[in-house]
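**Student:** sharing a model prediction with you, sequence too.
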Amino acid sequence: MVKATSRGGGRPGTVRPIRRLGDPVLRTACDPVRTFDAALARLVDDMFVTMYEAEGAGLAANQIGVGLRLFVYDCNDDKDRRHVGHVVNPVLVEAGGGTLVEAEGCLSVPGLRFDTPRHARAVVEGVDVKGRPVRVEGTGYFARCLQHECGHLDGGVYIDVLDGDARRAAMRAIREAARPS
């Protein structure tokens, strides 16, 4: 998920390369996290700094080549409230409130944005890095982010929710962007 500006500021961690559309890891459903240890905490830190470096609003673990069910986020909702956090083993348990169609981007499909339909409200349940239960509820852009990142963990990318002419136009733009200049 792409946003306009970075807000990371001095967070510990290592920036990792972001996988691009075409990398098989993006099309493979992620495995549940089973070990809650220092390595998982480091992975979360690395994901945050990678997301901030790329000026993203969310990042799923498979976008940096790690096939685990985990994502991080830093984005605002429809009331401009900022939400920052992570969810391990997330499950999208609710999505509704009507459909919003807005431009959406992805760090794994850099430089391209497409009008993408998403539910106006989403609820995700999972745990944190210590295994404690979390429930995250989002509206507007934050709901979009939650749906986008959960999609990644199931082996999807945001263009998968497009259909008809919108999907054909997106695929054409992706092919053209991939051609050498």
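**Tutor:** Alright, I've got the coordinates.
**Student:** when you work out contacts or count neighbours from here on, use the C-alpha atoms and nothing else.
**Tutor:** Fine.
**Student:** what residues does the most centrally placed residue in the chain make contact with?
**Tutor:** When CA atoms, centre = their mean is applied to the chain, the residue found nearest the centroid is Glu149 (3.1 Å). Neighbour list for Glu149: 1, 58-60, 71 [criterion: CA atoms under 8 Å, 6 or more residues apart in numbering].
**Student:** and for Arg16?
**Tutor:** Counting by CA under 8 Å, 6+ apart, Arg16 has contacts 46-47, 50, 64.
**Student:** tell me the SS of it?
**Tutor:** Following DSSP: H, G, I helix; E, B strand; the rest coil, we place Arg16 in the coil state.
**Student:** was I right to think Pro117 contacts Ile159?
**Tutor:** No. Contact criterion CA atoms under 8 Å: Pro117 and Ile159 do not qualify, at 10.1 Å.
**Student:** put this next to the previous one:
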Amino acid sequence: MWSRPFVRARKPVGDCEQMRLSPTARIARSSHRHRNLHSLLVRAAVGFSKTSTVPKDLVTPKATPKVSQVQWTAPLKIVHYPDPRLRAINATISVFDESLLALAKDMIRVMYEDDGVGLAAPQVGVNVRLMVFNPYGRERPGKESILVNPEVVAVGGGRWTDQEGCLSFPGLQSPVERYRDVVVKAQDEKGQTVSLKLGGTDDAGMWLSRIFQHEYDHLQGILFHDRMRPAALAPIRPGLVELEERFAAAHPGVKIQRVGEPPAPAKASKGF
């Protein structure tokens, strides 16, 4: 993700309201020697429901490759649509070391510099299953969450639509439909298993659920405009085409998936 461009139109698009976690949400933080990083586990206690069936596009691919060492180059910078790395397969992380933690910390830096509340590794050109987020944004450092190899194990609560933006789509926002509730299994930066229930009937839980689903889509090679209804997609289509043309001019010969085109089979990214 995710620029902080929205929340229920309480402020103009582009200036997201800082949301408080409801008293009905229980939050557990596990601190470690890097004091600015915390694993934020949220269990929404009111109105949470789930179904037993996970939609196919939210299931982690069985053929996902594994990496024993996360390779990346600092400093990171945001990858913009339609860079093929946003559609590539993202590998499962099998080693939890200082390099992984350093990557997560630099992702948090980039997220804050771009005024975001969430960021997935492919958005900085690193095709691994890693995301970071902070529902409060850069005004509340120390509330960050790091999720490694997340999996969706249940969804529920029906669907709801709200404005979304994305750091990989500068200047573009439009309504996106998401599940209200989502149950997640993941690992933290130390490799410990964590379970999360995101959603519920309060604004804070629904906000967290939406952030997670947006970032999780990136790990699945799904971009936010893929989930837009035609009426929501139409206003930003010219902006998408402009980004496509800009990328094509800067990277001649690189094959890209343009808006409206059927997806090509995803492949592991080798850069370009």
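**Tutor:** Yep, it's here. Not measured: the values here are computed from a predicted model.
**Student:** got a TM-score for the pair?
**Tutor:** After superposition, the two chains reach a TM-score of 0.84 (TM-score structural alignment, normalised by the length of the first structure), with 171 aligned residues with a CA RMSD of 2.5 Å.
**Student:** just to revisit the earlier point, just give me the closest of the contacts of Glu149 of the first structure to Ala169 of the first structure.
**Tutor:** Checking those against Ala169 of the first structure with CA to CA, the nearest one is Met1 at 19.5 Å.
**Student:** so who does the closest one touch?
**Tutor:** So Met1 of the first structure contacts 56-59, 104-107, 145, 148-149 (CA under 8 Å, 6+ apart).
**Student:** between which two of those is the distance greatest?
**Tutor:** Farthest apart among the contacts of Met1 of the first structure by CA to CA are Leu59 and Glu104. That separation is 13.8 Å.
**Student:** who has more neighbours, those two?
**Tutor:** Leu59 (31 against 21; other CA atoms under 10 Å).
**Student:** where exactly do the strands run in the second structure?
**Tutor:** Secondary structure of the second structure (DSSP state E): strands at 25-30, 39-44, 66-67, 92-93, 118-120, 130-133, 145-165, 173-187, 193-198.
**Student:** between Pro117 and Ile159 of the first structure, which is the more surrounded one?
**Tutor:** Per other CA under 10 Å, whichever of Pro117 of the first structure and Ile159 has more neighbours is Ile159, with 21 against 18.
**Student:** how about that one, what's its partner in the second structure?
**Tutor:** Alignment note (TM-score structural alignment): Ile159 of the first structure maps to His225 of the second structure.
**Student:** got a list of what its match touches?
**Tutor:** Each residue near His225 of the second structure by CA under 8 Å, 6+ apart is listed here: 176, 233.
**Student:** state the distance from it to Ala232 of the second structure.
**Tutor:** His225 of the second structure sits 9 Å away from Ala232 of the second structure, going by CA to CA, to the nearest Å.
**Student:** who touches both of those two?
**Tutor:** Taking CA under 8 Å, 6+ apart as the criterion, His225 of the second structure and Ala232 both touch Val176.
**Student:** returning to that earlier point: which of the strands of the second structure sits most buried?
**Tutor:** Ranked by mean neighbour count, the strands of the second structure are led by strand 118-120 with a mean of 31 (mean count of other CA atoms under 10 Å).
**Student:** in the first structure, what stretch matches that strand?
**Tutor:** Structural correspondence for strand 118-120 of the second structure: residues 58-60 of the first structure, per TM-score structural alignment.
**Student:** ok, now which ones touch Ile18 of the first structure?
**Tutor:** With contact set as CA under 8 Å, 6+ apart, Ile18 of the first structure has these partners: 50, 63-65, 107-108.
**Student:** hmm, 6 Å instead?
**Tutor:** Ile18 of the first structure sits next to 63-64 when contact means CA atoms under 6 Å, 6 or more residues apart in numbering.
**Student:** ok, Asp106 of the second structure next?
**Tutor:** Contacts of Asp106 of the second structure by CA under 6 Å, 6+ apart: none found.
**Student:** in the first structure, what residue corresponds to it?
**Tutor:** In the first structure, Asp106 of the second structure lands on Asp46 (TM-score structural alignment).
**Student:** likewise Gln213 of the second structure?
**Tutor:** Using TM-score structural alignment, the equivalent of Gln213 of the second structure in the first structure is Gln147.
**Student:** what about the helices in the second structure?
**Tutor:** 98-113, 203-219, 230-233, 237-250 (DSSP state H).
**Student:** which one of the ones you listed has the most crowded surroundings?
**Tutor:** helix 203-219 (a mean of 24).
**Student:** what's the match for Tyr179 of the second structure in the first structure?
**Tutor:** Per TM-score structural alignment, Tyr179 of the second structure is aligned with His119.
**Student:** how close does that match get to Gly140 of the first structure?
**Tutor:** According to CA to CA, His119 of the first structure and Gly140 of the first structure sit 8 Å apart.
**Student:** check contacts around the closest residue to the match of Tyr179 of the second structure other than its chain neighbours.
**Tutor:** Closest residue to His119 of the first structure apart from its sequence neighbours, by CA to CA, 6 or more residues apart in numbering: Thr99 at 4.6 Å. Contact partners of Thr99 of the first structure, counting by CA under 6 Å, 6+ apart, are 118-120.
**Student:** mind checking what Thr99 of the first structure lines up with in the second structure?
**Tutor:** Structural alignment (TM-score structural alignment) places Thr99 of the first structure against Arg159 in the second structure.
**Student:** need the contact list for Glu104 of the first structure.
**Tutor:** Contacts of Glu104 of the first structure (CA under 6 Å, 6+ apart): 113-114.
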